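Student: fold the stuff below for me.
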Amino acid sequence: MVERQHAMTMGLQLRLVLFKRLNYKLLLKHISGWVIFIIYEISFVRFSIGVFAPLQNYLCYYGLNVVLFYCNAHLILPFAIKSRRNYIIIPLLMVLELFFYLLFKYALDTVLAFSKNQVISQTIYIKQLLLPNLYRGISFLGCSSLYWAVLRMMLFRNRVHESETTHLVILKEKAELEKNLAEAMTAYLQQQISPHLLFNTLTFIHNTYYKHSRTASQCVLLLVDIMRFSLEEVDIKGKTTLKKEIAQIQNFIELNQLRFDYELYIDFKVAGNVESAQIIPLILLTLTENIFKHGYLKEKKGEAKIYITVNAQNELKFESWNLKKHEPEKRRLRSIGIKNVLKRLDYSYQHHYKLKISDEEDSFGVELMMQL
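Tutor: Model (predicted):
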């Protein structure tokens, strides 16, 4: 999960960098395109009729044409296409654009003519300049609409590509989940090989040796109870009651006390309402098992601690602390109990838990907070 979020963050940063680079490149392409187009038109007019207007005329007129082009492509059409009756709105807005275009063009013609001490009357403008200006505006609107359509088509193609890519990622993740589920089911079935035969055999051992060794018989009964709990069916959410989990922790502590003739020092406390609370099974039991597997529990001053608390907000707090056994580092690294606990917590509780592990030189502590 963390690796996937890191990959998504890196991907987003890469997209932002590429977007900035593409923006610069796209801006240069647009400027180059307009420069080539303007040079072509000016050269064509110059060689055709031998006329070359002042620079300010070209700046004003082509500036107005560029504004019309991009205003239509990036403001008017994107806004109009979202309306329900876009087939009516688009033509109306284009007519309105042409009206303002002709208005500004008339204003420019008047200002530029006035700068040359010339006057353009409305009659002359209508007879000589209206139709050319109208044709000019329609041609730029047409090119702008074609440009907008191409952009829209490219955007749609990119979205289709992203959708297909996302679909492939989902299919891949689904295949991995199905594979993991199949492996989990296989492991689960392997653990259930003839459970009744195993329980019946253990019960037979208990009944046979009860008269000879009550301690051994008690150990067998506790072991049977723990094994039944580990194979017990859970509800549809994969959970069991916290009360049952705590009962098995007590059985596990009692079993180990019997093994070591009650020479283990453990402070075990439970507080809060554990009757109605639910939890995925074997989480707390696995953490408890880790204490007996790697902890040194025969020193009274350094007795192990296991505290389980459920508050009014249905939040569980599991705290444990124990001294460490003196064992090789490789042996400790081979333990996969806590790794499995982390995987199951990530799957079932995701962001609704916090696990803090204090691995010191001589001691080991665990603090688990989770919303049940």
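Student: hey, let's count contacts and neighbours off CA atoms from now on
Tutor: Fine.
Student: so what's Ser276 up against?
Tutor: Residues counted as contacts of Ser276 (C-alpha atoms under 8 Å, 6 or more residues apart in numbering) are Thr241, Leu242, Lys243.
Student: now do the helices in the stretch 251-372 of the chain.
Tutor: All helices of the stretch 251-372 of the chain, identified by DSSP state H, counting those that start in this stretch, fall at 283-294, 329-333, 337-348.
Student: and of the ones you listed, who's closest to Tyr106?
Tutor: For Tyr106, the closest of those is helix 337-348, at 69.6 Å, according to C-alpha to C-alpha.
Student: which parts of the closest one are buried?
Tutor: Val341, Leu345, Ser348 (16 or more other C-alpha atoms under 10 Å).
Student: tilt between that helix and helix 283-294?
Tutor: Interaxial angle of helix 337-348 relative to helix 283-294 (axes from the mean of the first three to the mean of the last three C-alpha atoms, to 10 degrees): 170 degrees.
Student: ok, and what's touching helix 337-348?
Tutor: Under the criterion C-alpha under 8 Å, 6+ apart, external residues in contact with helix 337-348 comprise Ile280, Ile283, Thr286, Leu287, Asn290, Tyr353.
Student: equivalent analysis for stretch 245-263, please.
Tutor: Contacts with stretch 245-263, where a contact means C-alpha under 8 Å, 6+ apart, come from 215, 219, 222-223, 225-226, 229, 264, 281-282, 284-285, 288-289, 292, 298.
Student: second input sequence below; structure requested for side-by-side comparison:
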Amino acid sequence: MIINFITAKLSPIARKLFIVHATCWILFITYELTFVYYHVGALERPYIYIAFYSINLALFYLHIRLLNFAFTEPKSSYIVGFLLFVVIVVLYLVIKGIADNFLGNPQPARYDSHIFIRAFLPRNLARAFYFILMATFYWAAKHIAHFRRQALEAEKRQLIIEKEKAELETQLTKSRNAYLQQQINPHMLFNALNFVYNSTQKYSDDAANCIWLLSEIMRFSLEEAGPDGKIKLDREVEQIENLIAINRYRFKEPLYLKLEMKGDFSRYKIIPLILLTLTENLFKHGNLTEITSPAELKLTTNETGQLTFYSRNLKKSKNARPRQRKALGLQNIRLRMDSFYKGNYKLEINEPGEFYELTLTLKL
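Tutor: Presented below is the predicted three-dimensional model:
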């Protein structure tokens, strides 16, 4: 009942800890009093033991708090900790001496006060260091277990890091192999395309020119970007023009596209294939065969380095319903733009009626 009353407002963990400590102290005090009774044959009045054990337990927990201050808290000082230790021991001896004077056997003090002090001081010092030693062992055992858990957790984290590092190294090796393979395969492909171009040129200049344009776009898509991951903007603009030319060859019907490009594209750099992918979407999803509703493509840069890409096209009949905006190509573009131009770009898509509009503004 008493323990339940005391622990009513404690958290479950604190309540459990209190019960464990209280049980241990009850067993410890019972052991000591049994030992005293066995050798002396009698015990003092209960309030005397309550007073003395309260002082001893206060020393025990004060010393634990002092060890925490000196060794675990940041910006702690060993010198300050030692001085506090001396103060706590002296204070304990003073309080214990007062308790001995009032609760002990004061007859010797009637004749000489020093006799009484000398009689109890060695015992009090021994008792103080006995409880200090117990507190130190308790603190050490608790923190050794804590440090062991920390060491195990650190070892576990290290193993996880090493595992992730090994996985990254494996992925890097695979990427390097794929990159080397990619370098070999395009070389063979371009040789084949060059042969097809030369062979086709004898029979059709248009077909040969289309092959040449295609090889240029493929060569550009495999070019390695600079250390910053970017390429010259004018190189991407060249491929946009090549892509438009290829699509003019592809279709039998004439394509109606208003193309407008303004600005000094050679001054700036951009991550590759962003504008080319947006242009490819214009041909993939748009209807460019209606003379009354021509598609539009505008690409401009200004003196402050702001690029604007705008496209507008009539939807194909099968795409009359709104297009899914989370298409893989656009989703990939958004991810790449977030990586390189976070907060410096804006990609807007509108679908007014039968038309599809896309506007990209970017700070280069």
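Student: which of the contacts of Ser276 of structure 1 fall in helices?
Tutor: Judged by DSSP state H, helices contain the following of the contacts of Ser276 of structure 1: Leu242, Lys243.
Student: returning to that earlier point: buried only: go through the contacts of stretch 245-263 of structure 1 for me.
Tutor: Neighbour-count burial (16+ other C-alpha under 10 Å) applied to the contacts of stretch 245-263 of structure 1 gives 219, 222-223, 225-226, 229, 264, 281-282, 284-285, 288-289, 292, 298.
Student: if we can go back for a sec, now the contacts of helix 337-348 of structure 1 as CSV including distance to Thr166 of structure 1 and neighbour count?
Tutor: Compiled in CSV, those are given as follows (distance: C-alpha to C-alpha, whole Å; neighbours: other C-alpha atoms under 10 Å):
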residue, distance to Thr166 of structure 1, neighbour count
Ile280, 32, 20
Ile283, 34, 17
Thr286, 38, 15
Leu287, 38, 21
Asn290, 41, 17
Tyr353, 29, 17
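Student: ok, of those, which one's closest to Met154 of structure 1?
Tutor: Of those, the one sitting nearest to Met154 of structure 1 (C-alpha to C-alpha) turns out to be Tyr353, at 44.4 Å.
Student: the closest one touches Leu368, doesn't it?
Tutor: Yes - with contact defined as C-alpha atoms under 8 Å, Tyr353 of structure 1 reaches Leu368; the gap is 7.3 Å.
Student: ok, the residue nearest to Ile266 of structure 1 when sequence neighbours are not counted - how many residues close by?
Tutor: Excluding the flanking residues, the one nearest Ile266 of structure 1 by C-alpha to C-alpha, 6 or more residues apart in numbering is Ala304, at 4.7 Å. Close neighbours of Ala304 of structure 1, defined as other C-alpha atoms under 10 Å, add up to 25.
Student: try the one 4 residues further on
Tutor: Counted by other C-alpha under 10 Å, the residues lying close to Ile308 of structure 1 total 18.
Student: that one: what's it in contact with?
Tutor: Applying C-alpha under 8 Å, 6+ apart as the definition, the contact partners of Ile308 of structure 1 turn out to be Lys269, Val270, Ala271, Leu316, Lys317, Phe318, Glu319.
Student: how close does the counterpart of Phe37 of structure 1 in structure 2 sit to Ile246 of structure 2?
Tutor: When the two structures are superposed using TM-score structural alignment, Phe37 of structure 1 falls opposite Phe28 in structure 2. Using C-alpha to C-alpha, to the nearest Å, one obtains 93 Å as the distance from Phe28 of structure 2 to Ile246 of structure 2.
Student: more neighbours, these two?
Tutor: Relative neighbour count places Ile246 above the other of Phe28 of structure 2 and Ile246, with 19 against 12, counting by other C-alpha under 10 Å.
Student: dump the helices of the stretch 251-372 of structure 1 into a markdown table; add distance to Thr201 of structure 1 as well.
Tutor: As requested, the helices of the stretch 251-372 of structure 1 are arranged in a markdown table below (distance: least, C-alpha to C-alpha, whole Å):
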| stretch | distance to Thr201 of structure 1 |
| --- | --- |
| helix 283-294 | 24 |
| helix 329-333 | 32 |
| helix 337-348 | 28 |
